[in-house]
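Colleague: Kindly return the folded structure for what I paste below:
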Amino acid sequence: MLSPLASFFVTSVTAALSGLAFGLSLIVAIGAQNAFVLRQGVRREHVGTVVVICAASDVVLIAAGTAGLGAVVARSGAVLEVVRWVGAAALVGYGVRSALRALPRRDPGALHPTSERPPSALGATALTTLALTWLNPHVYLDTVLLLGSVAAGHGTLRWAFAVGACVASWVWFTGLGYGARALAPVFAKPTAWRVLDGVIAVVMVLVAVSLVAR
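Modeller: Next comes the predicted model:
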């Protein structure tokens, strides 16, 4: 027979593990944000900044949803509509940029392997990460509304569930950003970069289409 304290600990850990599993189920799917994190990880460029922005943003959204903001967002149809169209436009813009990078270049030096390519500015990378995170309506629907609702189902243990979901975000984005370095040998050739940028362009455009076609 467990003591009340031990019982509370066990149920809290169980709720946290449920949050961990549920959080991973929401963010592991390939999307605009994950594609961008993967690209930055392969380039080994501002990875820490990208990871922190993505994971910290998730923590804020998860906390908001757990605190009950989901119900408020659900009633703000006009706000979600604006974010939907602005987010779709931003995704298309980034998709076009990726598509242009994927095109063959006449100048062999125009597309360098990962170690020689000119790095993008930290500010520009941070702004792109913020845009892909906060201008995506799916973030609010999944993280604030859906995850917030599931957390509410855990009653007094909802914050333990939220902690598990937050851990999932940090584990995933850290693993994706820094684990992508293992692919560096594959991207030693410009052709591999063109393929990656082509895939990213398709992902970005498909996500944008899914936003405006709903």
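Colleague: okay, CA-based contacts and neighbour counts for the rest of this
Modeller: OK.
Colleague: So residue 120: helix, strand or coil?
Modeller: coil (DSSP: H, G, I helix; E, B strand; the rest coil).
Colleague: top helix in the protein by residue count?
Modeller: Looking only at the chain and at elements set by DSSP state H, the helix with the highest residue count is helix 77-102.
Colleague: Does anything pack onto the following helix or strand past that helix? Which helices or strands?
Modeller: The first helix or strand that comes after helix 77-102 along the chain, using DSSP states H and E, is helix 122-134. Identification of packing neighbours for helix 122-134 by 3 or more C-alpha pairs under 8 Å, 6 or more residues apart in numbering; DSSP states H and E yields helix 32-43, helix 47-66, helix 77-102.
Colleague: The last one versus helix 122-134: what angle between them?
Modeller: Relative orientation of helix 77-102 with respect to helix 122-134: 130 degrees, computed using axes from the mean of the first three to the mean of the last three C-alpha atoms, to 10 degrees.
Colleague: Next: the first one.
Modeller: Using the same axes, to 10 degrees, the direction of helix 32-43 lies 150 degrees away from that of helix 122-134.
Colleague: Run through who's touching helix 32-43.
Modeller: Applying C-alpha atoms under 8 Å, 6 or more residues apart in numbering, the external contacts of helix 32-43 come out as 28, 46-47, 50-51, 91, 114-115, 129, 132-133, 173, 176-184, 187, 196, 200, 203-204, 207.
Colleague: Buried residues, that helix. List them.
Modeller: Along helix 32-43, these residues count as buried under the neighbour rule (16 or more other C-alpha atoms under 10 Å): 32, 33, 34, 35, 36, 37, 38, 39, 40, 41, 42, 43.
Colleague: One more, please, to line up against the first structure:
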Amino acid sequence: MTSVLPAALAGFGTGLSLIVAIGAQNAFVLRQGIRRQSVFAVVGICALSDAVLIALGVAGLGAVVTAWPGALTVVALAGGAFLLGYGALAARRALRPAADAAAGLAVRGDTAGSVRTAVLTCLALTWLNPHVYLDTVLLLGSVAADRGPLRWVFGLGAMAASVVWFVGLGYGARLLSGPLARPAAWRLLDGLVAATMLTLGVLLVARAV
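Modeller: This next block holds a predicted model:
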């Protein structure tokens, strides 16, 4: 019993260290949280996807990922293309803001279209990112394997870290809605999102070819 808690805490710390780094997924969750649009759906998808990937890693799927490096190349190309497209849209918003942005970040209800778009975008940003397979499945799965019979406890700790992070990021981001109420601040945020997405997209495509 005494060894269960250290294993869970180790999983929590390892998982958090892999998730916190700025990336396309976190930038998207932050943007949705500030806009207060589809936050529950986006946070749920990110946390559930991480839980599935962590479980696959603990179960030993990392060996399959290592054996088929070509699969990661395909994912990298598809993910890179998606990030370039999303980054271009964010850059367009920063350079030519929509008319409704002139009024600042008014809180609006989610429509069916906006929820569907957010869900599909979040799924693409999560599952078309080859780093998620390398970090979550391969790396975290390898570390969990060293825990022997406690590897699933380690995995549960990592899953808990994912839930805590995405809930905190998605719902905590609304605290920034005040400072970002001005259109100029929102354009700056879109510019940072565009830079993040375009940079990651270029790097993914460059490493894949």
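Colleague: Let me see the TM-score of these two.
Modeller: TM-score for the superposed pair, counting by TM-score structural alignment, normalised by the length of the second structure: 0.94. Supporting figures: 205 aligned residues with a C-alpha RMSD of 1.5 Å.
Colleague: For the residue nearest the centre of the first structure, give its distance to residue 9 of the first structure.
Modeller: For the first structure, the residue lying nearest the average C-alpha position, counting by C-alpha atoms, centre = their mean, turns out to be residue 33 (4.0 Å). Using C-alpha to C-alpha, to the nearest Å, we find residue 33 of the first structure at a distance of 34 Å from residue 9 of the first structure.
Colleague: do residue 20 of the first structure as well
Modeller: When C-alpha to C-alpha is the yardstick, residue 20 of the first structure and residue 9 of the first structure sit 16 Å from each other.
Colleague: For these two, indicate the residue with more neighbours.
Modeller: Applying other C-alpha atoms under 10 Å to residue 20 of the first structure and residue 9 shows that residue 20 carries more neighbours, namely 22 against 12.
Colleague: Trace that one over to the second structure, please.
Modeller: Using TM-score structural alignment, the equivalent of residue 20 of the first structure in the second structure is residue 12.
Colleague: before we move on, which element is that match in?
Modeller: Assigning secondary structure by DSSP H and E places residue 12 of the second structure in helix 4-19.
Colleague: average distance between that helix and the first structure?
Modeller: Once the two models are superposed, helix 4-19 of the second structure sits on average 0.4 Å from its counterpart in the first structure (mean C-alpha distance after the TM-score superposition for the first structure).
Colleague: I'd like the distance from that helix to the chain centre, please.
Modeller: Averaging C-alpha coordinates over helix 4-19 of the second structure and over its chain gives two centres that are 18 Å apart (C-alpha atoms, centre = their mean, to the nearest Å).
Colleague: and what of stretch 10-26 of the first structure?
Modeller: For stretch 10-26 of the first structure, the gap between its own C-alpha mean and the chain's C-alpha mean amounts to 19 Å (C-alpha atoms, centre = their mean).
Colleague: For that stretch, buried residues please.
Modeller: Buried positions in stretch 10-26 of the first structure, judged by neighbour count with 16+ other C-alpha under 10 Å: 12-24, 26.
Colleague: which ones are touching the residue opposite residue 70 of the first structure in the second structure once aligned?
Modeller: Using TM-score structural alignment as the criterion, the counterpart of residue 70 of the first structure in the second structure is residue 62. Under the criterion of C-alpha under 8 Å, 6+ apart, the neighbours of residue 62 of the second structure are 56, 137, 138, 139, 141, 142.
Colleague: let's see 10 Å
Modeller: When the contact criterion is C-alpha atoms under 10 Å, 6 or more residues apart in numbering, the partners of residue 62 of the second structure are 56, 133, 134, 135, 136, 137, 138, 139, 140, 141, 142.
Colleague: Leaving out the residues flanking it, which one is nearest to the fourth one?
Modeller: When the adjacent residues along the chain are set aside, residue 135 of the second structure lies closest to residue 18, with 7.0 Å between them (C-alpha to C-alpha, 6 or more residues apart in numbering).
Colleague: Just to check, that neighbour is in contact with residue 136?
Modeller: Yes: with contact defined as C-alpha atoms under 10 Å, residue 18 of the second structure and residue 136 form a contacting pair (7.8 Å).
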